[in-house]
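J.: this one's sequence-less:
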């Protein structure tokens, strides 16, 4: 092993420069295990949705079905900053293996659940493990490779998310139909256990710089108390409760109060020289990189995830695609995201610079949202395809650029900074779905009624019109629509004409409501594009920095014009 390590030292190490001595076998095995785990963790977020109706029927818990997804979102999001900080303090390997083990235990128990209550508890456990997988995986890439090489690997890891978004819905449907819904959880176990054994054997310790270890338990509690109410508020607003209802206002107010307390407490801990779970000083220390990257990450995910979420609804509801699986219609979007992530990552490694890629990615995202604004009731599949391809490349580009830039600027805080971006990415997506969902819900009914001829609106009974009050009627099974059509046909030619007019009004109302959501996405995208222009360029170094070097560095940023 010693000879392997010595063989991997660069010539500069002979001149006294300390580098990380990881041999090729360690590096490739670690990267392989990480890619597999990232795929499984992302797959778990998309594979479950297709099986929810079967789960509800089997466990007889339809009323609490939404919690199967909500509790996973809560625990996976709230633990991200905690895992990131702990990995900086205690080392990547033990924290990563712990989170993976927790994820696998939660997967196994979820497959064994005998009631909806048990499934919700086990999904919370599974999410608690998943929260450490993505941010620490990206941090490990930062540990294994010098900044110049990280870009291409960040692009590869970013492509795992897009690939899982394709496979997830398809695999979920197949496993549910041919085996059992329990296999959507069991499928994680064989590859997950194999990856766990590989990482135990080959993953380097990746120990942090020597420094006193202080676990900030009050800070971790405040993170939970600030994040959970906000996530619940944005998840429930417009669905279970109205935006201005007492539960939503109460959750938002409580979450904001806890967030202020968290910032004040963390700032006090920093002044005392202690390692806080959340460090506001990172923004002051690297505002033009970490601060801008955080803002852009939130904005990009709000604009892109929100837009991508409603594309399948437009394709199936307006264009009338026969695809019953949303995973099929977003395949071009996912493939474009993979291409954007890989190409951008390679560009980072070749040029050592990231600002122009960041601006270009944000620009493509903005262009993609503008193309969505062109969609109308007469749009065809190629119109949507072009928008998805442009949007997808913009999505993929954002996966590699900002993580690489932040890790390069904050080499002694890689775990915490990487986790912060993952946290903001998750939070931005949650906020986006709530806001855009509220826009779609609020604008559909006025647009639907405006598209109805006044004479028809007055002639038809309200109960018949109410049948079309939900645009999802366009996605109803063919038998259901056939029954509605038959009921109208009983009134003769006028009834058939009324049915067609109502259906066209639903499509018109849906297009108008989705257009308003896409307008909001475009507005967020242009703000994000402007923010990306503020990103500070800091040339990516070809050299690794060791734990000893990081421990000796001062918090000040190095000269951005030189390799750090």
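T.: That came through fine. Keep in mind it's a predicted model, so treat the numbers as computed, not measured.
J.: please make it C-alpha for all contacts and neighbour counts, starting now.
T.: Will do.
J.: residue nearest the middle of this structure, spatially speaking?
T.: Nearest residue to the geometric centre of the chain (CA atoms, centre = their mean): residue 426, 4.9 Å.
J.: residue contacts, residue 78?
T.: Contact analysis of residue 78 by CA atoms under 8 Å, 6 or more residues apart in numbering lists 131, 223, 224, 227, 228, 423.
J.: so what's the gap between the longest helix along the chain and the chain middle?
T.: Taking DSSP state H as the criterion, the chain has its longest helix at helix 493-532. With CA atoms, centre = their mean, to the nearest Å as the basis, helix 493-532 stands 24 Å off its chain's centre.
J.: right, and the helix or strand after it?
T.: helix 547-552 (DSSP states H and E).
J.: give the buried residues for the longest helix of the chain.
T.: 495-496, 498-499, 501-529, 531-532 (16 or more other CA atoms under 10 Å).
J.: ok, now stretch 281-300?
T.: For stretch 281-300, by 16+ other CA under 10 Å, it's 282, 285-300.
J.: what lies in contact with stretch 166-173?
T.: 43-51, 181, 184, 325-328, 330-331, 334.
J.: which of these are buried?
T.: In the contacts of stretch 166-173, the ones that pass as buried (16+ other CA under 10 Å) are 43-51, 181, 184, 326-327, 330-331, 334.
J.: now for these, which pair is the farthest apart?
T.: 181 and 334 (24.6 Å; CA to CA).
J.: do you know how far residue 285 is from residue 243?
T.: 37 Å (CA to CA, to the nearest Å).
J.: putting a second one here so we can go through both:
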């Protein structure tokens, strides 16, 4: 009972009185022993897991295969002026729709929203592959993003419906392994297809999503509480709240994506959408807490619970730093080590390869021992130490150093990648699983966006601040105002005169040092915040209204099915 009272889930007054009376009568309570429930995980269970892995693979492939092929695609459809939109409309659409998907899956169940999301994802890719103009491709990527956003939320949620909280990180580890395989092969495959037939960059996703649909339609049969009429279902949807949220997040993401690329950060084109977006976001949360909102898509309890609040922040930091590393670690190799973009991709393999197996191991440890705070401490401490060590790298650093530093970094990512969502869910009532998962996925994606934006601001500011170290005026012009990142991948640094090369190296080294020091500080802050998390019991009991359909219905007991 003592452990149960630590749970952040709110108790009604009757339960509180009963608990207090029980403790008064039994001053030395008997420890609660949780028994692993006997669960039947037959063929249908594993087919559902397989379909989830397939859509994880294809969404990860879609996100990474386009990175190397996009320059070729934009040239083919004459979309150079729309490059930023072509690269980011998927992120905009998928991020904005996540809380809406989480809420509606509580009303309509998981099955149909998931099938619709996979269909949208497939239609978007089919249209993208058939695109004849940049406008058509942008619209297609929006459709793909709507489907992808739904898949991200619902795939996590279906795991929650089928697996008790203590085992969820283990199954999330399986899925993240599959997705990472796609992440690794995506850029290579994208480069190859971009040179031969760029349309297959999109068409290649269709077989995987098609097989997933072929499995889902007959086997993804999940229960849910059904309303008697469609009118009552629609009345539960938070249309106003989601409209405010989507408009606000699009405005915020517009500012973050366009800032420093199409417009300077001081431009009204950036300031206005950011101010309007964050103001609208505040209005959204006011609406969620008001009596006008009958069924919130992002309930206030998510932010009134210390463990869930801390874990959402840890999610934001972990995902932001992951993107931070992915985008800026190769810059060290391309500038100070004179590596080509391809070679720099090989140089970051110590991090890319090892953090995924470590995430799977983390999931197994959480499942076996039911502990998560030590994992979070190790994860953020390793990330902070590794980023601090990366800040001391220079052009003369030996291979053993940067390999070892990346291995420490992989420990950080492996410990935090999949270990946070189950804790958020454990800190809340089971009825909040859908909205909590939708919010978690939104925060994760939002962290990815900031993981590009914040280090870019730091990097470009330091470059501009120290450009006076470079005596060659022509080179200074090629590096200022955000151009240094792209310049790093051209290989032009190796062609510079020795004296100018040393000066340029100094500018890049200074910018990277500051960038990694800030990352180390952010990870250290996350480490401290882990102390605020409560020690909750990660239950082995599965209590949900959304599990798999029973094959037989007991006589006299109605079962609501989808």
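T.: Here it is on my side, so go on. All values reported here derive from a predicted model rather than from experimental measurement.
J.: all helices for the stretch 151-300 of the second structure, in order.
T.: Applying DSSP state H, counting those that start in this stretch to the stretch 151-300 of the second structure gives helices spanning 165-196, 200-203, 205-219, 230-236, 239-258, 268-288.
J.: now the shortest one: which residue numbers in the first structure?
T.: Residues 183-186 of the first structure are matched to helix 200-203 of the second structure when aligned by TM-score structural alignment.
J.: the matching stretch against the second structure, how far on average?
T.: On superposition with the second structure, the average gap between stretch 183-186 of the first structure and its aligned counterparts reaches 0.7 Å (mean CA distance after the TM-score superposition for the first structure).
J.: give me the distance from that stretch to the chain's centre.
T.: On CA atoms, centre = their mean, the centre of stretch 183-186 of the first structure falls 21 Å from that of its chain.
J.: kindly report the same for stretch 160-168 of the second structure.
T.: Counting by CA atoms, centre = their mean, stretch 160-168 of the second structure is centred 19 Å from the centre of its parent chain.
J.: how about stretch 200-220 of the second structure?
T.: That offset, for stretch 200-220 of the second structure, works out to 22 Å (CA atoms, centre = their mean).
J.: residue 347 of the first structure matches what in the second structure?
T.: So, by TM-score structural alignment, residue 347 of the first structure is matched to residue 365.
J.: which residue in the first structure lines up with residue 190 of the second structure?
T.: Using TM-score structural alignment, residue 190 of the second structure pairs with residue 172 in the first structure.
J.: residues near its match, how many?
T.: Using other CA atoms under 10 Å, residue 172 of the first structure has 24 other residues around it.
J.: what of residue 464 of the second structure?
T.: 18.
J.: which residue, other than its chain neighbours, is closest to it?
T.: Spatial nearest neighbour of residue 464 of the second structure, chain neighbours left out: residue 480 (5.6 Å); criterion: CA to CA, 6 or more residues apart in numbering.
J.: for the one you found, give its distance to residue 510 of the second structure.
T.: 15 Å.
J.: re the thing from before, reformat the helices of the stretch 151-300 of the second structure into a markdown table and put distance to residue 435 of the second structure next to each item.
T.: Formatted as a markdown table, the helices of the stretch 151-300 of the second structure follow (distance: least, CA to CA, whole Å):
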| stretch | distance to residue 435 of the second structure |
| --- | --- |
| helix 165-196 | 16 |
| helix 200-203 | 31 |
| helix 205-219 | 23 |
| helix 230-236 | 14 |
| helix 239-258 | 12 |
| helix 268-288 | 12 |
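J.: between those, which one is closest to residue 540 of the second structure.
T.: It is, among these and with distance given as CA to CA, helix 165-196, at 5.6 Å.
J.: rewinding a little: for residue 294 of the second structure, which of the helices of the stretch 151-300 of the second structure is the nearest?
T.: The nearest among the helices of the stretch 151-300 of the second structure, by CA to CA, is helix 230-236 at 7.1 Å.
J.: equivalent range in the second structure for stretch 49-57 of the first structure?
T.: Using TM-score structural alignment, the match for stretch 49-57 of the first structure in the second structure runs over residues 67-75.
J.: tell me where the first structure has strands.
T.: With DSSP state E, there are no strands along the first structure.
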